[in-house]
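1. coords please:
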Amino acid sequence: MTEKKAELLMIFIILLRSTSFVFSRLGLNSLGMFNILALRYLIAFFLVAAVVPGFRKKVTLRTVKKSAAVSVVYFLVMTCEMLSIRSIGASATCFLENMSIVIVPFMTAFLLRRLPTAFSVAGSMIALSGVAMISLRDGLSGLNTGIVWSFLAAFLYAVYITMNAKICDEHDGLEIGILLNGFLGVFGLMASFLFESPRLPATSLEWICILGLGILCSALGLTLQPVAQSYMPAYRAGILNAITPVSAAIQNYLILGESLGMTGMAGSALIMVSVLLPKICSLPAFSGTRRLIPLPKS
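-> All right, here's what the predicted structure looks like:
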């Protein structure tokens, strides 16, 4: 595959992934959030495991254990994301959660015991300004638990990215992705039995939401994304991933009628700048290096 084809595939995958916020928001109108997670990831697991030849024969116990560990963190990310979507809507959640890309450099700097770069600090300050504009677009009344859940989701996703980067260096990324779907489905089913009354979709809209999340956002996105990223440099993959909140915001406006307002849109633009800043600064012209980045969430 050429780099150009990989970029086109990456854009296609990102557009698929960005629909997850719309499907989740629609599904939450009638289904429990853990019920949605269970159905979504179980469908993705069985579908991908069935089409990937020799998957069950290649998986080792060590890979299963590593996948289980990272799945716990990712399940917490998705729980916080669903709580945030239910509280403040899909558009605000998507932009606020995207701050995880700004958090990662600080987390890496802490683990390596070195000061973060000036670009990381500048990006974080810009991002915080954008978050403040989104959070306070309706005045102090805009501050609610949904904002807290978004922040927590962003932080936990940064933890997930850090863990996933190390695990994927030691294990096959495709195997990790398939097992991740399976564990998330099991965790969601257990939580649904504990806190909800799990059921299968009963209406056409519910089926559309679940199948869209399971097939488009999880099965295709999680499987094809590492393939596309392996054919392009880090800075290019990072910049392309910044399409996610923009695409999600457009879909949320057209389908759900959600609008961030002028203040929210300005804040969203600042968050986009903060996300793109470290990626632009990692261009060969600035750093002279090209490295693969961790897998974003699908």
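2. CA only for contacts and neighbour counts going forward, please
-> Noted.
3. What count of nearby residues applies to the residue lying closest to Leu174 once chain neighbours are set aside?
-> Nearest residue to Leu174, sequence neighbours excluded (CA to CA, 6 or more residues apart in numbering): Thr223, at 6.3 Å. Applying other CA atoms under 10 Å, we find 22 residues neighbouring Thr223.
4. Show me where the stretch 101-250 of the chain has its helices.
-> Taking DSSP state H, counting those that start in this stretch as the criterion, the stretch 101-250 of the chain contains helices spanning 118-135, 145-170, 173-195, 204-211, 221-229, 234-241, 243-251.
5. Mind putting those helices into CSV with distance to Met33?
-> Output for the helices of the stretch 101-250 of the chain, formatted as CSV (distance: least, CA to CA, whole Å):
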stretch, distance to Met33
helix 118-135, 23
helix 145-170, 14
helix 173-195, 8
helix 204-211, 11
helix 221-229, 20
helix 234-241, 25
helix 243-251, 19
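6. Looking at those helices, spot the one closest to Leu112.
-> Evaluated over these, closeness to Leu112 peaks at helix 145-170, with 11.9 Å, by CA to CA.
7. any chance you could map the strands in the stretch 1-150 of the chain?
-> Under the criterion DSSP state E, counting those that start in this stretch, the stretch 1-150 of the chain carries strands at the ranges 137-140.
8. The structure of the following sequence is requested for comparison with the preceding one:
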Amino acid sequence: MKRAQANGLLLVAALIWGTAFVAQQTGMRDVGPFTFTGARFLFGAVMVAPLAVLELRRLGRRGTFLDARDLLACALLGAVLFLGAALQQIGIMSTTVSNAGFLTALYVPLVPIAGALLLRERSHWSVWPASLGCVAGTYLLGGGSLAALSVGDLWVIASALFWAAHVMLVGRVAARKGASVTVAMLQFLVVGGLGMAVGFGTEEVSSGALERALPSIAYAGILSVGVGFTLQVVAQRHTPAADAAIVLSCETLFAALAGRFVLGETLTAEQMAGGLLIFACVLAVQILPLWRERRTVSVEAG
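-> Below is the predicted model of the structure:
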């Protein structure tokens, strides 16, 4: 696969993920946030299952198998992912798709900050000004006052903490046995099971409501979780990480565009400036460290 083709697949993934915010909002006209989250991730698990089976067979031929410790790690990883997805879903009920897309992206600078503060990992200098920029962008998204942020905005910001924790943990869990697709499927099953359990226990669920919400659930589950994840895994084998970072970050802009053209949402000039500031900071945190590494390699090669 050529680099341009791989970047095209990543752009499709970003488009799916960005527009899935619309499905996440419209689907809750008929079902609650926990039921929607559970059903969505169960759809995703089914989509990824065939790839996981192939991966397990390949690992088995090498004598590598998952043990109880691996399964426990996947369960804990799924619990963290469930909290991130559920809090985001609750937030989407009372905020705009545009705000949800931009605020969810706050997890990107949170990852290196948490690594530096909790794990004593060295972070690129760009993390700190980018973090301040994200705070300023959030301030602008709130209309010039953090106090003016909606309850939904606050739920989405809280979800970003768990998205960041998930990003920090998922690589470590997947690297244990090299079973990244299987880890993804198992964590999707955990999220799906927890979501449906909490949903049936706390929300009114009927077969008619699930049927009406099915198109939104299918889009968010089959396309966003299943297809989007698969495209990312395939494409990132054929394109540099810097390219992937740029293209996948377009998810936030696609969310804003989808909110505008599908749901008729509008942003003030101040809110748009805040969203674009967050987007710029997210790009900076991902690209600047890679750019520095590429320069270092070029100098050493020369």
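9. quick one on the thing from earlier: closest to Thr2 of the first structure out of the helices of the stretch 101-250 of the first structure?
-> helix 221-229 (9.8 Å).
10. Which other helices and strands does the closest one contact?
-> Contact here means 3 or more CA pairs under 8 Å, 6 or more residues apart in numbering; DSSP states H and E; on that basis helix 221-229 of the first structure packs against helix 3-18, helix 173-195.
11. now with 6 Å?
-> helix 3-18 (3 or more CA pairs under 6 Å, 6 or more residues apart in numbering; DSSP states H and E).
12. mind checking what the residue nearest to Leu174 of the first structure lines up with in the second structure?
-> Aligned counterpart of Thr223 of the first structure in the second structure: Thr230 (TM-score structural alignment).
13. With Glu170 of the first structure instead?
-> Alignment note: Glu170 of the first structure maps to Arg176 in the second structure; criterion TM-score structural alignment.
14. And for Leu136 of the first structure, the neighbour number?
-> The tally of other residues near Leu136 of the first structure (other CA under 10 Å) stands at 16.
15. So it versus Ser100 of the first structure, what's the distance?
-> According to CA to CA, to the nearest Å, Leu136 of the first structure stands 20 Å off from Ser100 of the first structure.
16. what do you get for Leu180 of the first structure?
-> Distance, Leu180 of the first structure to Ser100 of the first structure, by CA to CA: 20 Å.
17. Likewise for Leu220 of the first structure?
-> From Leu220 of the first structure across to Ser100 of the first structure, the span is 23 Å (CA to CA).
18. same thing with Pro245 of the first structure?
-> In this view, Pro245 of the first structure and Ser100 of the first structure are 13 Å apart by CA to CA.
19. List the residues that contact Ile85 of the first structure.
-> For Ile85 of the first structure, the contact set (CA atoms under 6 Å, 6 or more residues apart in numbering) comprises Thr93.
20. That one -> the second structure?
-> Ile85 of the first structure maps onto Ile92 in the second structure, by TM-score structural alignment.
21. quick revisit: out of Leu220 and Ser100 of the first structure, which sits in the busier spot?
-> Taking neighbours as other CA under 10 Å, Leu220 of the first structure and Ser100 compare with Ser100 leading, 24 against 19.
22. from what I can see that one touches Ala153, true?
-> No: using CA atoms under 6 Å, Ser100 of the first structure is not in contact with Ala153, being 8.1 Å away.
23. What is the neighbour count of Ala147 of the second structure?
-> Neighbours of Ala147 of the second structure under the rule other CA under 10 Å: 10.
24. For it, give its distance to Leu267 of the second structure.
-> Counting by CA to CA - Ala147 of the second structure and Leu267 of the second structure are separated by 18 Å.
25. what's the answer for Thr19 of the second structure, then?
-> Look at Thr19 of the second structure and Leu267 of the second structure: by CA to CA, they are 17 Å apart.
26. These two - which one has more neighbours?
-> Using other CA under 10 Å, the more surrounded residue of Thr19 of the second structure and Leu267 is Thr19, with 25 against 17.
27. got the contact list for that one?
-> Ala255, Ala258.
28. go again using 10 Å as the cut-off
-> Going by CA atoms under 10 Å, 6 or more residues apart in numbering, Thr19 of the second structure touches 97, 101, 219-220, 224, 251-259, 262.
29. any idea which of the residues you listed is closest to Val282 of the second structure?
-> Taking CA to CA as the measure, Val282 of the second structure sits nearest to Thr252 out of the contacts of Thr19 of the second structure, at 10.0 Å.
30. Identify the residue of the first structure aligned to the closest one.
-> For Thr252 of the second structure, the aligned residue in the first structure is Pro245 (criterion: TM-score structural alignment).
31. who touches that match in this structure?
-> 14-15, 18, 21, 90-98, 251, 268, 271-272.
32. Give me the mean distance between stretch 70-85 of the first structure and the second structure.
-> Comparing stretch 70-85 of the first structure with its match in the second structure after superposition yields a mean distance of 0.7 Å (mean CA distance after the TM-score superposition for the first structure).
33. List the buried residues of that stretch.
-> Going by neighbour count (16 or more other CA atoms under 10 Å), the buried part of stretch 70-85 of the first structure is 70-71, 73-85.
34. can you check stretch 235-244 of the first structure too?
-> Buried residues in stretch 235-244 of the first structure (16+ other CA under 10 Å): Tyr235, Arg236, Ala237, Gly238, Ile239, Leu240, Asn241, Ala242, Thr244.
35. repeat for stretch 202-213 of the first structure
-> Neighbour-count burial for stretch 202-213 of the first structure, with 16+ other CA under 10 Å as criterion, is recorded at Glu206, Cys209, Ile210, Leu211, Gly212, Leu213.
36. what's the spacing between the first one and Leu184 of the first structure?
-> Read it as Glu206 of the first structure. 20 Å.
37. again with Met107 of the first structure
-> 24 Å.
38. between those two, who's got more neighbours?
-> Per other CA under 10 Å, whichever of Met107 of the first structure and Leu184 has more neighbours is Leu184, with 27 against 16.
39. And the more buried one, what's its match in the second structure?
-> Alignment note (TM-score structural alignment): Leu184 of the first structure maps to Val191 of the second structure.
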